[in-house]
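A.B. asks: With the sequence up front, the predicted model follows.
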Amino acid sequence: MLTFAIAATAAPPVPVKVGDQPGMDACTSLAVVTSRRPLALRTGPGQRHAKVITLKPGDLVHLCGTSSDAQWSAVVLAQDGILDCRVSSPAPAPGAYEGPCVSGWLPAKWLEPVAG
C-alpha cells in the first residue's frame, strides 16, 4: 500500500502597504506587543502564513494597516529606536513596504497603540 505525505504549504505572503493616506506618516501609529507569550510575526494575516520572526511582550511596532476582518495588523518592527524604518514621515507614493526594517502581520488583539 502506498501512502503519501502532503507537506503543508504556507499561504502566499501579503505585503505590508504604506502611504495610503496622502500627507500622513507612512505608518500612522506606534504600538506595543501586549501578549504574555512570544508572538509570531507572519507574512500575511492568518496562522497559515509563514512565521518571519518571534516578538516578545513589550516590543514596539509601527501600525501600518489592518486586514479586511480587522483581526490582523500590518506592522513594521521598530528597531530599538536606532534604525530609521522610513515610516514616520509621508511615503512618496502608496505601495508595499520595502525596508529597511522587518515587516509582517500580527494579531490585532495583542497590540496596544502608544503613540499616533
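C.D. replies: In hand now; what should we look at?
A.B. asks: use CA for all of it now, contacts and neighbours both
C.D. replies: OK.
A.B. asks: Quick one: the strands in this protein, in order.
C.D. replies: 17-18, 29-33, 39-42, 51-55, 60-66, 72-77, 95-96, 103-107, 111-115 (DSSP state E).
A.B. asks: Output those strands in CSV, with distance to Ser88 appended to each entry.
C.D. replies: CSV is the format used below for the strands of the chain (distance: least, CA to CA, whole Å):
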stretch, distance to Ser88
strand 17-18, 11
strand 29-33, 9
strand 39-42, 21
strand 51-55, 21
strand 60-66, 9
strand 72-77, 11
strand 95-96, 15
strand 103-107, 14
strand 111-115, 11
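A.B. asks: Included below, for side-by-side comparison, is a second structure:
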Amino acid sequence: MTDLPRYLVAMLNHPLRALLGTVLLLAGCDVDPPNRNTLDTADVSATALDPGTVAVRIGESGPAFDACAIRAVVTEAGDATVPVRAAPFDEGGETVRVANGTRLYVCTRSIDQRWLGVVVVPGTESTDDCGLQARVERPRSYDGPCISGWVPRALVRLTAN
C-alpha cells in the first residue's frame, strides 16, 4: 500500500470512508444503462436525421402503457393558430398550424419541459388513434400516418383520456 497516494491510504484505513469511496466508484459504473434517448438508426426515419428536425418519440412510458398515453387540446391560440414545429424551439420549421380545440396525443417533452412532442388527431370527431393506443416494446420515433411535431406547453391543456 506504499505505492498508493496518501489520500487513498487514509481513505482505505477508515472503514466508513472506504465504504463511501466504493459506493461513489460504483455509482459511476453503468453496466446496462437505461434508455438514454439515443438515436437508433434502425427505427429513425430519414427526416429525423435532417438538421433542425427532432423526431417525436413514442413509447417513453414503457411497454405497459399506450405509445402516447396523454391527451391534450389546444386552448390558448385565441383567434390565431398554433404552429406545430419540426423541433422543440421557436426557430424550428413549421409543419402545420392548428386551431383551438385541436386534439393532440402527447408523446414526449423537451428537456426544459417547455415543448411537447405531439401527434395531431385528424378531425374533431375522429376516433382514429393514429396507431398510438397500442403498446410499443421500446421507445422509438413516431412514423405513423398522422402529423407529428412540437408545440409550446403553454398553449395546450392536458385532458383525461
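C.D. replies: Sure, I can see it. All of these numbers come straight from a predicted model, not from anything done at the bench.
A.B. asks: Drop the TM-score for these two in here.
C.D. replies: The TM-score (TM-score structural alignment, normalised by the length of structure 1) is 0.85; 106 aligned residues with a CA RMSD of 1.3 Å.
A.B. asks: circling back to that earlier point, need the winner for burial among the strands of structure 1.
C.D. replies: The highest average neighbour count among the strands of structure 1, using mean count of other CA atoms under 10 Å, belongs to strand 103-107 at a mean of 27.
A.B. asks: List the contacts of whichever helix in structure 2 runs longest.
C.D. replies: Criterion DSSP state H: the longest helix present in structure 2 is helix 15-27. Outside helix 15-27 of structure 2, the residues that touch it by CA atoms under 8 Å, 6 or more residues apart in numbering are 11-12.
A.B. asks: tell me, stretch 51-70 of structure 1 lands on which residues of structure 2?
C.D. replies: Per the alignment by TM-score structural alignment, stretch 51-70 of structure 1 matches residues 94-113 in structure 2.
A.B. asks: Residues touching stretch 54-61 of structure 1, excluding its own?
C.D. replies: 30-41, 75-78, 80.
A.B. asks: Please repeat the previous calculation with a cut-off of 10 Å.
C.D. replies: Here stretch 54-61 of structure 1 makes contact (CA atoms under 10 Å, 6 or more residues apart in numbering) with 27, 29-42, 74-81, 102-103, 106, 110-114.
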